[in-house]
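**Q** 3D model of this:
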Amino acid sequence: MILPILSYPDPRLKQQSSEVEVFDEELHALLGNMYETMLDREGVGLAGIQVNVPKRILIINIPREDKTQHKEDLLEIINPVITKKEGEIYFTEGCLSVPNFYEDVLRYDEVEISYQDRFGSPKTLHTQGYLAVAIQHEMDHLNGVLFVDRLSLMKRKKFEKEFKREQRSKGKR
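**A** As a prediction, the model looks like this:
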């Protein structure tokens, strides 16, 4: 089932997400619906809060070199914690909750996380580059942070100006 995605400036996106404690069929159904929603919106990641579920849940499916996404590459990450971080990388980010806006964001180039899978089993993942950036972006959502919150003052003002212009043009239709 395709779920509605909260859009900036919805205040619910600023909520802190709580830990997942029950790993049941309801959680599995939510993960499936999040995956369908992410693919429908042509995203590479989605956090629970973006579909109005303030739980520490995120999914990521990085496209392969041919730009296709494969279900076997899907990461379902629950209750993630960054355990190591190294290096820096600027990466152009976008967000399903902030449509049609892209900007370079400074992130760690390498991260290691501990998390749980859909069954509650503990996992560890060490990654770098695009996947590391995607994990940090989605983990920010769990803490009520959007990528535009990480922009410099000048870039943030540019975003606000573009956002207001887009809102005005939508109002004229």
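
**Q** only C-alpha atoms from now on, for both contacts and neighbour counts.
**A** Fine.

**Q** which residues does the longest strand anywhere in the chain contact?
**A** Using DSSP state E, we find that the single longest strand of the chain is strand 75-86. For strand 75-86, the external contacting residues (CA atoms under 8 Å, 6 or more residues apart in numbering) are 19-20, 31, 56-61, 108-118, 139.

**Q** let's see that with 7 Å instead.
**A** Strand 75-86 is contacted by residues 19-20, 56-61, 108-118 when judged by CA atoms under 7 Å, 6 or more residues apart in numbering.

**Q** next one: stretch 11-29
**A** With contact meaning CA under 7 Å, 6+ apart, stretch 11-29 is reached by 49-50, 54-56, 79, 118-120, 142-145.

**Q** pull out the buried residues from those residues.
**A** Neighbour-count burial (16 or more other CA atoms under 10 Å) is assigned, among those, to 49-50, 54-56, 79, 118, 142-145.

**Q** and this one, so I can compare the two:
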Amino acid sequence: MPRVFVQGVPAGYHPRHTPEAGLGAVRRITEVGEEVLHKPCRDVTEFGPDLAALIHDMFRTLYVAEGAGLAANQVGVDMRLFVYDCLDDEGIRHVGHVVNPVLETPPAGRRLLVEGEGCLSVPGAVMDVPRPERAVVRGQDKDGNPLLVEGTGYFARCLAHETDHTQGHVYLDRLSKREKRDALRQMAARRDEVYARRAVMAGELRALRPWGQPSSGR
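**A** As a prediction, the model looks like this:
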């Protein structure tokens, strides 16, 4: 069985950091409470170099934050788009991006998995959130071509979580008031530690170049 899927297609090899990250710049990650995170994003209607450049930036920002997925509104851009680099429960890696994602409604009676979930825009907090064990997302790639991505387990959780972002929802919206207060307390206690770690990662990735290869230093 392939150990990596890129844009939903099996691949024989993919570098540790996807090549797009070497072309991008780190952007600030928005935090819960900022307006851009709490309203539906606009559809992407223009495909071209500007969209590709945003995807490059998002991948680099994702790696600095050591995340599994990142939506455009998490870097302050009001667009229906997310990137991902995520392992499923079988250890298979999934890498790619989805423009204008639509999450298929799971069949009635589909089993929910209740597991810990975090968010780069709620730094330091992890809470149990029920999600379907399987997810199917339809959308487009950066060139406007139709795209379908399927996932199970943790990768399904990632797909659902990131599609939620494009609709203006954060995972805190799925919690009770008491649970949400608990998550915000976790964030307050751990936020500085998270940002310190991101600063370290930004330094470690500074030498990243196109094609996922580090600079030789020359």
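
**Q** can you give me the TM-score here?
**A** Once superposed, chain against chain, the TM-score is 0.85 (TM-score structural alignment, normalised by the length of the first structure); 163 aligned residues with a CA RMSD of 2.2 Å.

**Q** hang on, the earlier thing: tell me the two of the contacts of stretch 11-29 of the first structure that are most distant?
**A** For the contacts of stretch 11-29 of the first structure, the farthest-apart pair by CA to CA is Phe119 and Val145; their separation is 26.9 Å.

**Q** which residues in the second structure form strands?
**A** Using DSSP E, strands in the second structure cover 4-6, 9-11, 69-71, 81-87, 93-103, 112-118, 126-132, 134-140, 146-152.

**Q** closest one to Lys180 of the second structure among those?
**A** strand 126-132 (8.8 Å).

**Q** now do the closest one against strand 112-118, angle only.
**A** Taking axes from the mean of the first three to the mean of the last three CA atoms, to 10 degrees, one finds that strand 126-132 of the second structure is oriented at 150 degrees with respect to strand 112-118.

**Q** corresponding residue for Glu76 of the first structure in the second structure?
**A** Taking TM-score structural alignment, Glu76 of the first structure has His97 as its aligned residue in the second structure.

**Q** please disregard the earlier target; I meant Arg156 of the first structure.
**A** By TM-score structural alignment, Arg156 of the first structure lines up with Lys180.

**Q** verify the stated contact: that match with Arg174.
**A** No - contact between Lys180 of the second structure and Arg174 fails when scored by CA atoms under 7 Å: they sit 8.7 Å apart.

**Q** and the helices in the second structure?
**A** According to DSSP state H, the second structure carries its helices in the segments 49-64, 153-166, 177-204.

**Q** residues near Met127 of the second structure, how many?
**A** For Met127 of the second structure, the neighbour count with other CA atoms under 10 Å is 19.

**Q** gap between the counterpart of Asp40 of the first structure in the second structure and Val194 of the second structure?
**A** Counting by TM-score structural alignment, Asp40 of the first structure corresponds to Val64 in the second structure. Val64 of the second structure sits 11 Å away from Val194 of the second structure, going by CA to CA, to the nearest Å.

**Q** neighbour count winner among these two?
**A** When Val64 of the second structure and Val194 are compared for neighbours, Val64 comes out ahead with 21 against 15, by other CA under 10 Å.

**Q** quick check, central residue of the second structure?
**A** Centroid-nearest residue in the second structure, with CA atoms, centre = their mean: Gly69, separated by 1.4 Å.

**Q** in this structure that one contacts Asp85, no?
**A** Yes - if you go by CA under 7 Å, Gly69 of the second structure and Asp85 touch, sitting 6.3 Å apart.

**Q** identify the contacts common to these two.
**A** Counting by CA under 7 Å, 6+ apart, no residue touches both Gly69 of the second structure and Asp85.

**Q** return the set of buried residues in stretch 39-54 of the second structure.
**A** So for stretch 39-54 of the second structure, counting by 16+ other CA under 10 Å, buried means 40-41, 44, 51-52, 54.
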